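In: below is the sequence, then the predicted model.
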Amino acid sequence: MEKIVFVGAGSMAEAVISGICKQGTVTPSNVFVMNRADEARLQLLQNTYGISIVSADKNELSNADLVVLATKPKDVYTAMEQISPLLNERAVVLSVLAGVSMDTIELGLGKHGIARSMPNTSAAIGKSATGIAFNSSMKSIEKQEILALLSSIGIVAEVEEDDLHAVTALSGSGPAYIYYLAEALETAAMRAGIEQPIARDLIIQTIEGAACMLRQTQEEPALLRENVTSPGGTTEAGLRALTSAGFQEAVFSCIEHAEKRSRELGSTEVKESTSSS
């Protein structure tokens, strides 16, 4: 897939653009981006990554091999209405939109090979965790090209489309949960008297080290936790406090509410599309 057009220029679009350009997966001159109105944003992406801005006549869409839908979910119908007449029939569509189904995209853009995915913003450094599903119109070679593209910015797991709601809740939104944990740890460390720069370094290394232990040892998280927890020790005391505060229940609720919201986004978009047609 030589020519890629991003429809939308927000944080997710930038994360993917950054990742594929830094990894050398595509040549920046073959990447184009457009959005609804923010010219300054487009100029920033062009200056930062060496990509191109879609021209006023949007001629680049007619030659696109891959079109990446990266608008806000609420803006996708307007975007699809604008670009649908311009797409060539061989173009493949990759969506990174939360909650918007492949049926909805096919309704808006016509019969194309469509992939619905949920990367996360760690794509910018080649560390995304991406879930993806494909429609029946996707050819095998196109599927492999998209998997290769996304694999260059992290790991990719193919799932059923309905499971993407849970993937969105888990890994799509997941970096924010980790950052929120890091915020809390840093504040707690400073309250305990540790200077902020030292606390930050210790937290980063602790999170990175624990993640590497999970991947490299392939041990169960529960076993790794037990190996750190000496009876009557500091870790046990800390874990007891987390349990008393309802830590696991809070995590369960977090994923449940995020998944529910992903489903609501899709449902809301369908209703809005129906009412406006």
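Out: Good, I have the coordinates.

In: contacts, neighbours, all on C-alpha from now
Out: Will do.

In: distance from the chain centre to stretch 75-93, please.
Out: 21 Å (CA atoms, centre = their mean, to the nearest Å).

In: could you list the buried residues of it?
Out: For stretch 75-93, the neighbour count (16 or more other CA atoms under 10 Å) marks Val76, Tyr77, Ala79, Met80, Ile83, Leu86, Leu87, Ala91, Val92, Val93 as buried.

In: for stretch 234-241, same thing?
Out: Buried residues in stretch 234-241, counted by 16+ other CA under 10 Å: Glu236.

In: now stretch 141-161
Out: 142-143, 146-147, 149-156, 161.

In: stretch 261-274 now?
Out: Buried residues in stretch 261-274 (16+ other CA under 10 Å): Arg261, Ser262, Arg263, Glu264, Leu265, Gly266, Thr268, Glu269, Ser273.

In: closest to Ala129 among those residues?
Out: Among those, Ser262 lies closest to Ala129 (CA to CA), at 17.2 Å.

In: correct me, but the closest one touches Thr168?
Out: Yes - at 7.2 Å, Ser262 counts as touching Thr168 under the criterion of CA atoms under 8 Å.

In: need the overlap of contacts for these two.
Out: Jointly contacting Ser262 and Thr168 under the rule CA atoms under 8 Å, 6 or more residues apart in numbering are Ala98.

In: could you show me where the strands are in the chain, in order?
Out: 4-7, 31-34, 52-53, 66-69, 92-95, 114-118, 128-134, 154-158 (DSSP state E).

In: okay if I get the ones you listed as TSV plus distance to Ala210?
Out: What follows is the strands of the chain, written out as TSV (distance: least, CA to CA, whole Å):
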stretch	distance to Ala210
strand 4-7	35
strand 31-34	36
strand 52-53	40
strand 66-69	34
strand 92-95	32
strand 114-118	24
strand 128-134	17
strand 154-158	18
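
In: just so I know, which of those strands lies nearest Gln205?
Out: strand 128-134 (18.8 Å).

In: tell me what the closest one is packed against?
Out: For strand 128-134, the contact count by 3 or more CA pairs under 8 Å, 6 or more residues apart in numbering; DSSP states H and E identifies strand 114-118, strand 154-158, helix 164-167 as packing neighbours.

In: ok, now with 10 Å
Out: Contacts defined by 3 or more CA pairs under 10 Å, 6 or more residues apart in numbering; DSSP states H and E place strand 128-134 against helix 11-22, strand 92-95, strand 114-118, helix 140-151, strand 154-158, helix 164-167, helix 174-191.

In: what's the closest of those to Gln216?
Out: strand 154-158 (15.2 Å).

In: and the closest one, what does it pack against?
Out: Using 3+ CA pairs under 10 Å, 6+ apart: strand 154-158 touches strand 114-118, strand 128-134, helix 140-151.

In: redo these as CSV? Include distance to Ala13.
Out: Listed next are the helices and strands packed on strand 154-158 as CSV, based on distance: least, CA to CA, whole Å:
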stretch, distance to Ala13
strand 114-118, 12
strand 128-134, 13
helix 140-151, 13
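
In: put this next to the previous one:
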Amino acid sequence: MDKIVFIGAGSMAEAIINGLTKEEKISPEHIHVTNKSDVEQLQQLKKTYNIQIVCEEKKALKEAEIVFLAMKPKDAKDAMIEIAPYLSSSATIISVIAGVTIQTITNYLGSRPIARVMPNTSAAVGLSASAVSWNKLISEEAKLKIINILESIGTVQAVEEEDLHVVTALAGSGPAYIYYFAEHFEAAAISHGLSKEDARQLFIQTMEGAAQMLKKGDVEPQELRRKVTSPGGTTEAGVEQLIQHNVKDAIFACIDAAQNRSREFAKQYE
């Protein structure tokens, strides 16, 4: 069984560890973790998931088949320099660091199989919308293995690395946009007399139902919207306000700004 080492012990590393252990895809004894300085977090992960902590001798790193880079972008360079001497030439790198390209990873860790993954925070509940890209050194067998790992935290799409910028804007940052809508739809409903509890539950169920309708995939979003929008009705009145307030333009601007920032990060960490 593959030995996996996580470099970084934050929320995304924990979400993936949770998925792997919950789905029993990797035995906890084969999962190791280390981070820059937070010993308390390492101990908490060990206690919660029964996984292992990388020892000072870095034995787990030397034997690792898969190494997850899960540190903050600002710590990536120093972390890669530190671990490079310990990695076997065949170790596969899977990076969940936003903005750090495969070429940048290659510069620090050498020519080896490398995958970049853009998950989102819904990984914490096993519902991440993840995208993955890889270099030419990843075998078809390794691709299937990586996809299998990522499916423990949600769905996964294979894309070109260049497309990870827009994936970051759409799916990586997407939960925040949904929460923004939830925050203000809820507040608007409360302002008209609905209780917070009722507003929250109605919004959640509405989102879940709409998502399932989209997931069926047999009807385009525009047509689904038209089916709800009766001429002269309440929905038409509401949609008209969205149009008048240029919500479509705001959405385009949102995605443009987020993917542009992703490109800026890529240049910054080269």
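Out: That came through fine. These numbers were taken from a predicted model, which means no experiment stands behind them.

In: circling back: tell me which of the helices and strands packed on strand 154-158 of the first structure sits nearest to Ala211 of the first structure.
Out: Nearest to Ala211 of the first structure, of these and by CA to CA, is strand 128-134 at 13.2 Å.

In: contact partners of stretch 233-248 of the first structure?
Out: For stretch 233-248 of the first structure, contacts defined as CA atoms under 10 Å, 6 or more residues apart in numbering pick out Arg225, Glu226, Val228, Thr229, Ser230, Pro231, Glu249, Ser253, Cys254.

In: switch the cut-off to 6 Å
Out: Outside stretch 233-248 of the first structure, the residues that touch it by CA atoms under 6 Å, 6 or more residues apart in numbering are Thr229.

In: over to stretch 213-230 of the first structure?
Out: Thr235, Glu236.

In: return the distance of it from the chain's centre.
Out: Centroid displacement of stretch 213-230 of the first structure relative to its chain, using CA atoms, centre = their mean, is 27 Å.

In: for stretch 253-264 of the second structure, same thing?
Out: The answer for stretch 253-264 of the second structure is 16 Å, by CA atoms, centre = their mean.

In: follow-up on the earlier one: any idea which of the helices and strands packed on strand 128-134 of the first structure is most buried?
Out: Counting by mean count of other CA atoms under 10 Å, strand 114-118 has the highest mean neighbour count of those, with a mean of 26.

In: just checking, what packs against it?
Out: Helices and strands touching strand 114-118 of the first structure, by 3 or more CA pairs under 6 Å, 6 or more residues apart in numbering; DSSP states H and E, are strand 92-95, strand 128-134.

In: ok, average deviation of the shortest one from the second structure?
Out: Yep, that's strand 92-95 of the first structure we're talking about. Once the two are superposed, strand 92-95 of the first structure sits an average of 0.5 Å from its aligned residues in the second structure (mean CA distance after the TM-score superposition for the first structure).

In: just checking, what packs against that strand?
Out: strand 66-69, strand 114-118.

In: and the longest one with strand 128-134, angle?
Out: For strand 114-118 of the first structure against strand 128-134, the angle between stretch directions is 150 degrees (axes from the mean of the first three to the mean of the last three CA atoms, to 10 degrees).

In: gap between the alignment partner in the second structure of Gln43 of the first structure and Ala98 of the second structure?
Out: Under the alignment (TM-score structural alignment), Gln43 of the first structure maps onto Gln43 of the second structure. Remark: distance between Gln43 of the second structure and Ala98 of the second structure (CA to CA, to the nearest Å) = 26 Å.

In: the more surrounded of those two?
Out: Taking other CA atoms under 10 Å, Gln43 of the second structure and Ala98 do not tie; Ala98 has more neighbours (22 against 15).

In: which non-adjacent residue is nearest the more buried one?
Out: Distances taken as CA to CA, 6 or more residues apart in numbering place Pro73 nearest to Ala98 of the second structure, at 6.7 Å, with adjacent residues excluded.

In: can you check Leu137 of the second structure too?
Out: Spatial nearest neighbour of Leu137 of the second structure, excluding adjacent residues (CA to CA, 6+ apart): Pro113 at 4.8 Å.

In: show me the contacts for the one you found.
Out: Thr92, Leu137, Ile138.

In: count of residues packed around the second one?
Out: Here the neighbour count serves as a burial measure; for Leu137 of the second structure (other CA under 10 Å) it reads 13.

In: any idea what it aligns with in the first structure?
Out: By TM-score structural alignment, Leu137 of the second structure lines up with Ser137.

In: how much space between its match and Val54 of the first structure?
Out: Taking CA to CA, one finds Ser137 of the first structure at 27 Å from Val54 of the first structure.

In: and the residue at minimal distance from the centre of the second structure, what does it touch?
Out: Central residue of the second structure (CA atoms, centre = their mean): Pro119, 1.4 Å from the mean position. By CA under 6 Å, 6+ apart, Pro119 of the second structure lies in contact with Ser128, Ser130.

In: the same query, at a cut-off of 8 Å, please.
Out: Counting by CA under 8 Å, 6+ apart, Pro119 of the second structure makes contact with Val96, Ser128, Ala129, Ser130, Ala131, Ala171, Gly172.

In: quick one: the longest helix that the first structure contains to helix 174-191, angle?
Out: Ranked by residue count, the top helix of the first structure under DSSP state H comes out as helix 247-276. If you take the same axes, to 10 degrees, helix 247-276 of the first structure sits at 140 degrees to helix 174-191.

In: now helix 247-276 of the first structure: how far from the chain's centre is it?
Out: So, by CA atoms, centre = their mean, the centroid of helix 247-276 of the first structure is 16 Å from its chain's centroid.

In: likewise for stretch 54-72 of the first structure?
Out: With CA atoms, centre = their mean, you get 20 Å for stretch 54-72 of the first structure.

In: what residues in the second structure pair up with it?
Out: Aligned using TM-score structural alignment, stretch 54-72 of the first structure spans residues 54-72 in the second structure.

In: now do that stretch: everything it contacts.
Out: Residues contacting stretch 54-72 of the second structure (CA under 8 Å, 6+ apart): 2-10, 12-13, 32-35, 76, 83, 86-88, 90-97.

In: let's see 7 Å
Out: With contacts defined as CA atoms under 7 Å, 6 or more residues apart in numbering, stretch 54-72 of the second structure is touched by 2-8, 13, 32-34, 86-88, 91-97.

In: swap in stretch 85-98 of the first structure?
Out: Outside stretch 85-98 of the first structure, the residues touching it (CA under 7 Å, 6+ apart) are 61-70, 73, 112-119, 168, 262.
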